[in-house]
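# for reference, the sequence and a predicted model appear below.
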Amino acid sequence: MYYEDTDAAGVIYYANYLRYCERARTEWLRAAGFEQQALLTEQRIGFVVRSVAGDYLSAGMLDDALHVTTGVETLRGASMVFVQKVMRGDEVLFRGRFVIACVDLDRKRPTPLPADMRTKLEKLVQA
């Protein structure tokens, strides 16, 4: 990790784990074939964090090489539940569960996941 990610003691600041997970979800969706900018402009939908539960299990430090695992646990009508881990090698530093809501940007209200997205994501839901 970088100096900007840490506190004065060289420990990764706790809120940065949420940032890492956000970036990983974006990359996960991109790898699944969904560009968020296209969803915003073409379908007028976006994704917002409805709730998050996290466990901080071990401290990450300056210069640690971290990676984030991402998977979908559940698909619901207008939301999906992601499970993510921030890892240093095989060690889990942070484990989080994120409920992500699909929102109609014009109405500012939840809206069902698009049918094509649901079909594709159903194949990726963890068993």
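Done, it's in. Numbers count the residues shown, from 1 in each chain.
# hey, let's count contacts and neighbours off CA atoms from now on
Noted.
# count of residues packed around the closest residue to Phe82 other than its chain neighbours?
Spatial nearest neighbour of Phe82, chain neighbours left out: Val72 (4.4 Å); criterion: C-alpha to C-alpha, 6 or more residues apart in numbering. Here the count is done by other C-alpha atoms under 10 Å, and Val72 has 22 residues near it.
# just the strands in this structure please.
Along the chain, counting by DSSP state E, strands occupy 45-56, 67-75, 79-88, 91-104, 109-110.
# winner for burial among the ones you listed?
strand 79-88 (a mean of 22; mean count of other C-alpha atoms under 10 Å).
# what helices and strands are in contact with that one?
Helices and strands touching strand 79-88, by 3 or more C-alpha pairs under 8 Å, 6 or more residues apart in numbering; DSSP states H and E, are helix 16-31, strand 67-75, strand 91-104.
# among the strands of the chain, which comes closest to Phe34?
Minimum separation from Phe34 across the strands of the chain (C-alpha to C-alpha) falls at strand 45-56, 11.5 Å.
# adding distance to Gly10, write the strands of the chain out as JSON lines.
Below are the strands of the chain laid out as JSON lines (distance: least, C-alpha to C-alpha, whole Å):
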{"stretch": "strand 45-56", "distance to Gly10": "16"}
{"stretch": "strand 67-75", "distance to Gly10": "18"}
{"stretch": "strand 79-88", "distance to Gly10": "15"}
{"stretch": "strand 91-104", "distance to Gly10": "15"}
{"stretch": "strand 109-110", "distance to Gly10": "40"}
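# pasting the second one now:
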Amino acid sequence: MDKAYAGAFVGRTHHFALRVYFEDTDVAGIVYYANYLKFMERARSDMLRAAGIDQRAAIKAGEGVYAVAEVQIRYRTPARLDDELVILSELKEVRAASALIHQRVMRGPEIVAEASVTAAFLSLDGRPKRQPRDWIERFERLKGEAD
């Protein structure tokens, strides 16, 4: 598996850095609200990759795929053009067919936005399916590092 990813785990928290580009903002130079979901999606994908989960191989093998089933997001303060952000992602709960992930978009010590995301594991025809056992074990180990 490719080891060239942008983020890394610090304890049980995955850190993913990015910069706000012009394309991420509205005419006032403020990040458009929907783009926070894109930033968080990139961070979650990178977190899985850093945990040793190969989503592309799982799709190719017909095992299944993650899809966001629910998001609760709170916007606290706007991010702006050229801001350096870090998305912190923590696995909060692991179930047979889903995982609950808490994510915070940070600008230095300031929380810009935060969300709770439920990622469901689905068969390729879109039905809920048990996650691969070794994935659940990896998630439980990551979750347990702070316990």
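Okay, I see it. Note that the structure is a prediction, hence the values are computed from the model and not measured.
# alignment lookup: Gln103 of the second structure to the first structure.
When the first structure is aligned by TM-score structural alignment, the residue opposite Gln103 of the second structure is Gln84.
# need the helices and strands packed on strand 79-88 of the first structure in TSV (columns: distance to Tyr56 of the first structure).
As requested, those are arranged in TSV below (distance: least, C-alpha to C-alpha, whole Å):
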stretch	distance to Tyr56 of the first structure
helix 16-31	9
strand 67-75	14
strand 91-104	5
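# picking that back up, the match of Gln103 of the second structure reaches Thr70, doesn't it?
Yes: judged on C-alpha atoms under 8 Å, Gln84 of the first structure makes contact with Thr70 at a distance of 4.6 Å.
# map Lys60 of the second structure across to the first structure for me.
Checking TM-score structural alignment: Lys60 of the second structure goes with Thr41.
# distance check, its match against Leu105 of the first structure.
Separation of Thr41 of the first structure from Leu105 of the first structure (C-alpha to C-alpha, to the nearest Å): 10 Å.
# residue in the second structure matching the residue nearest to Phe82 of the first structure?
Per TM-score structural alignment, Val72 of the first structure is aligned with Leu91.
# quick one: contacts for that match?
Contact analysis of Leu91 of the second structure by C-alpha atoms under 8 Å, 6 or more residues apart in numbering lists 12-13, 99-102, 139, 142-143.
# could you measure from the most centrally placed residue in the second structure over to Tyr66 of the second structure?
In the second structure, the residue lying closest to the centroid (C-alpha atoms, centre = their mean) is Arg44, at 1.9 Å. Arg44 of the second structure is 11 Å from Tyr66 of the second structure, where distance means C-alpha to C-alpha.
# find the nearest non-adjacent residue to Arg80 of the second structure, please.
Ranked by C-alpha to C-alpha, 6+ apart and with sequence neighbours excluded, the top spatial neighbour of Arg80 of the second structure is Ile30, at 4.5 Å.
# which residues touch the one you found?
Applying C-alpha under 8 Å, 6+ apart, we find Ile30 of the second structure in contact with 78-81.
# including neighbour count and distance to Met40 of the second structure, could these go into CSV?
Formatted as CSV, the contacts of Ile30 of the second structure follow (neighbours: other C-alpha atoms under 10 Å; distance: C-alpha to C-alpha, whole Å):
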residue, neighbour count, distance to Met40 of the second structure
Pro78, 14, 15
Ala79, 25, 14
Arg80, 20, 16
Leu81, 17, 17
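# of these, closest to Val20 of the second structure?
With C-alpha to C-alpha as the yardstick, the closest approach to Val20 of the second structure among these comes from Leu81, at 5.3 Å.
# wait, the closest one sits on Phe22?
Yes: taking contacts as C-alpha under 8 Å, Leu81 of the second structure lies within contact range of Phe22: 6.0 Å.
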